[in-house]
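**Student:** coordinates for the following, if possible.
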Amino acid sequence: MMALSRADTSVLGRWWWTVDRWTLAALMTLVGFGYVMLLAASPGVAERIGASSRDMFILKQVFFLALASGVMITISLLPVKQVRRLALLGFFGALLMTAATLSMGVEIKGARRWINLPGMTLQPSEFLKPCFAVVAAWLLAEARSSGWRATAAACFLFLLVAGVLAKQPDMGMLVVVGSVFCAQLFVAGINMFIVAGCGVAGILSGIAAYFVLPHFQSRIDRFLNPESGDTYQVTIAMEAFGHGGLLGVGPGEGRLKALLPDAHADFVFAVAGEEFGLAICLLILAVFGFIVLRGLLRLLGEKDMFIILGATGLLTQFGLQAFINMASALHLIPTKGMTLPFISYGGSSVVAVALGMGMLLAMTRRRLMRTDGE
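**Tutor:** Below is the predicted model of the structure:
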């Protein structure tokens, strides 16, 4: 791939010999899958909504995939200290913009999660997720030397994020952020009663959301009793998996994708199932699993608690987001509008995931080269 000598002391040379190239290759494989699935799913969606060009989604997403790849590699070049500073700036910037959606955001399906920008729509909470995971890791790591105040600060920031997400409302995003924070508390060695208390609080919040938020209640009811409401997309998705069988009907040959309003986004996994079959779906699942397990194994022997907590948070977030998307398409959990990392259409999502994975690659580079404040 790259003809770089181990004696090369340039920034690129040091990066190449210290970065986890297996994880990088797996991530770029997902980017490749994203491009293929975009070609398969988006033209039909563009035609159905009457877009001026059937290639509209393709052209946009190719740009975002290229941008995401550049962002991921650029951030992976950074020393750990710079990653921490970037996450801190990104967190407060994304938090302010996420809060701004409550007053000036675009309302879609009863939720205000997006801000209109020239030529695109931005979802700031997507960037809030990875940045919060790193900031929380920094505070929880600092708690070992500075005591309970750092832990209290991390909990305060989590409650602040949770409050904004609940107000939008975006319960799926809140579940992901809450799960990441609980995982980090557990790894940090926080008293188990506190971790259990967070779990109970999460369950009680879910119960409260069921009675307070009509759309949340509707999704739960339709999952438990499909006859209680509209299950059109899930029904079509399940038919797509069945139609695809083991090897699929072939690239571009799927017919059920034309009936799925979100075939290019939330239900892209169903398109993969119809056109490429169970074999490719299992391969996609295996790539996600490899990235998560490889990342966790990379932490074995790591002594820096910030790196352990930061990488754990980012990997938990990445794996959980993939699980929610695929499980929703397979009707294993209630449907949730959450993208499949690097594969679903969506500029904010793909760039935000690249931001998180770039920080992961930077933090898991071999300690041999972590000098000069890294």
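
**Student:** hey, let's count contacts and neighbours off CA atoms from now on
**Tutor:** Noted.

**Student:** now Leu67. Nearest residue, chain neighbours left out?
**Tutor:** Nearest non-adjacent residue to Leu67, counting by CA to CA, 6 or more residues apart in numbering: Val351, 7.1 Å away.

**Student:** can you tell me how far that neighbour is from Ser344?
**Tutor:** Here the distance between Val351 and Ser344 works out to 12 Å (CA to CA, to the nearest Å).

**Student:** pull up the distance across stretch 301-309, start to finish.
**Tutor:** Between the start and the finish of stretch 301-309 there is a gap of 13 Å, counting by CA to CA.

**Student:** how about that stretch: buried residues?
**Tutor:** Taking 16 or more other CA atoms under 10 Å as the basis for neighbour counts, the residues of stretch 301-309 that come out buried are Met305, Phe306, Ile307, Ile308, Leu309.

**Student:** before we go on, could you also do this sequence so I can check it against the first one:
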Amino acid sequence: MSTFDLSNGANRRSDGVPADRASSRRRGNTTISAPGTPNRRNTELAMLAFAVVLPVLAYANVGLAMDDSLPAGMLGYGLGMGALALIAHLLMRRFAPYADPLMLPIATLLNGLGVVMIWRLDKAGKLLHNNYPAAANQLMWSGLGVAFFIFVMIFLKDHRVLQRYTYISMAAALVLLAAPAFFPARKEDFGAKIWIRMGAFSIQPGEFAKIILTVFFAGYLMVKRDALALASRRFMGLYLPRGRDLGPIIVIWLLSLLILIFENDLGSSFLYFGLFVVMLYVATERTSWIVFGLLMSVGGAVAVASTASHVKVRIDAWLDPMAAFSPKPPLGATEQIGQSLMALGSGGVTGSGLGQGRSWLIDFAAKSDFILGSFGEELGLTGLMAIFMLYALLVQRGLRTAVAARDPFGKLFAVGLSSAMALQVFVVAGGVTGLIPLTGMTMPFLAQGGSSVVANWALVAILLKISDNARRPGVEPSPTPEIQGGPVS
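**Tutor:** Below you'll find the predicted structure:
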């Protein structure tokens, strides 16, 4: 049995009773677990205290560095952030007592550090004509994100219920992905149509679409995994899928290309197609799907780059990030990638110190994906690696939840949500550091963006619900109609 075995097999004793229920008594459809089983909520509370104190100290550090005094709002910020974290923790004790103890503190720490850096960039706004205070808005959206986290924690009783909406999820995701194409892009969006704007209100539907698409992928692949894994032909060491099994792959590939062509959104197209390929590989354990995915990604990117001017400009900026600083810069050249690389280089190993860098010169982008450049300059390579380790730990806990999940849908769902987080971090970090072309996606929890912070809090909440179901001692989930008969629309 592989690590991500989707057969839902159980380790049974000789008398046929599952081993994980050996110490439990059955009463109808419930299981009474053995007493004294640790749920790690006290560990979570201790880590949450650290996750609140560290951003408050960073907040004080910025104020001392820039104004030689403690910030006036430090106490309010600390109490507000602590209250949100405590409420989330108390709800965890009630509705997910056996969930992973590290996910909530990690999300809280990243969100808190992001608000501090956005506030630091706001303080330099007087030097920029088109800058505007955003820390207060980000704090408000963070509170809404925690409220959404609580909503999911209370009302999502069992993650397997989502499997009933497999094909409805696909339709909803397509609507969300297509909607921004019908709204005009602003000049500061650099041609990307990823927002729905109605007056002062704006939303980025792609952030929510990644969760909804994961529901569809998990439900579809759970039912079709045998056909995709076994019905294939071997050619040059690779298992070639049947033509009819390639249908969904072609559809997702074309969807990614359409997003890239009509919405000029390079990051989202990479995220959605990469997410599907990763989940397909986990479901089938066929490396040939990874090969096909890479070939289709490269082929699609080359085709679009040769025809779409916006994508071509970003690729040219990736190939020569310093071209904008030449005496005769090419048309459409951007300074941001070069400025980001200079900020990262200026930070060195230990950084210039919070509040003492100059990455705000990257303009408004320092509050979006380029906020990573601000962290790199002021915290240095050491601080940047610590941030990446937090993301890696969050993804690792999600994958560990997938391994422990007792139902095949939960396994695939947890893998998909964790992979979506990992892919988004890679896409943003790769663009800011010059590893891949710039995409303009939002760094989860750190960067300014209401849609992003709310969607990522919901993502963490769903992972915690799956984790609670997986870690709860002596409980084997009862079969449900949608798992026995496949997803229904």
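
**Student:** quick one: TM-score?
**Tutor:** Both chains were compared after superposition, and using TM-score structural alignment, normalised by the length of the first structure their TM-score is 0.85; 366 aligned residues with a CA RMSD of 3.2 Å.

**Student:** which one in the second structure is aligned with the residue nearest to Leu67 of the first structure?
**Tutor:** Using TM-score structural alignment to pair residues, one finds that Val351 of the first structure aligns to Val454 in the second structure.

**Student:** against Phe149 of the second structure, how distant is its match?
**Tutor:** On the measure of CA to CA, Val454 of the second structure and Phe149 of the second structure end up 8 Å apart.

**Student:** my reading is that Asn116 of the first structure lies in a strand. Confirm?
**Tutor:** Yes. Under DSSP: H, G, I helix; E, B strand; the rest coil, Asn116 of the first structure sits within a strand.

**Student:** can you tell me the closest non-neighbouring residue to it?
**Tutor:** Here the nearest residue to Asn116 of the first structure in space, its sequence neighbours aside, is Leu122; by CA to CA, 6+ apart that works out to 6.4 Å.

**Student:** ok, average deviation of the strand or helix carrying the residue nearest to Leu67 of the first structure from the second structure?
**Tutor:** When secondary structure is defined using DSSP states H and E, the element that contains Val351 of the first structure is helix 347-363. Helix 347-363 of the first structure: mean distance to aligned residues in the second structure after superposition is 1.9 Å, counting by mean CA distance after the TM-score superposition for the first structure.

**Student:** so where is the helix or strand hosting Val428 of the second structure in the first structure?
**Tutor:** Element membership of Val428 of the second structure [criterion: DSSP H and E] is helix 408-433. With TM-score structural alignment applied, helix 408-433 of the second structure matches the range 305-330 in the first structure.

**Student:** check stretch 63-78 of the second structure too.
**Tutor:** Against the first structure, stretch 63-78 of the second structure falls on no residues (TM-score structural alignment).

**Student:** from start to finish, how long is that stretch in a straight line?
**Tutor:** Terminal residues of stretch 63-78 of the second structure lie 14 Å apart, using CA to CA.

**Student:** and for stretch 232-248 of the second structure?
**Tutor:** End-to-end distance for stretch 232-248 of the second structure, by CA to CA: 15 Å.

**Student:** quick one on the thing from earlier: who has more neighbours, Val351 and Ser344 of the first structure?
**Tutor:** In terms of neighbours (other CA atoms under 10 Å), Ser344 is the more surrounded of Val351 of the first structure and Ser344; the figures are 28 against 24.

**Student:** now that one: how far from Ala327 of the first structure?
**Tutor:** The span separating Ser344 of the first structure from Ala327 of the first structure equals 14 Å under the rule CA to CA.

**Student:** wait, doesn't the residue nearest to Leu67 of the first structure sit right on Ala66?
**Tutor:** No. Between Val351 of the first structure and Ala66 no contact is recorded; they are 9.4 Å apart, counting by CA atoms under 8 Å.

**Student:** residues touching Val152 of the second structure, list them.
**Tutor:** Ala458, Ala461, Ile462 (CA atoms under 8 Å, 6 or more residues apart in numbering).
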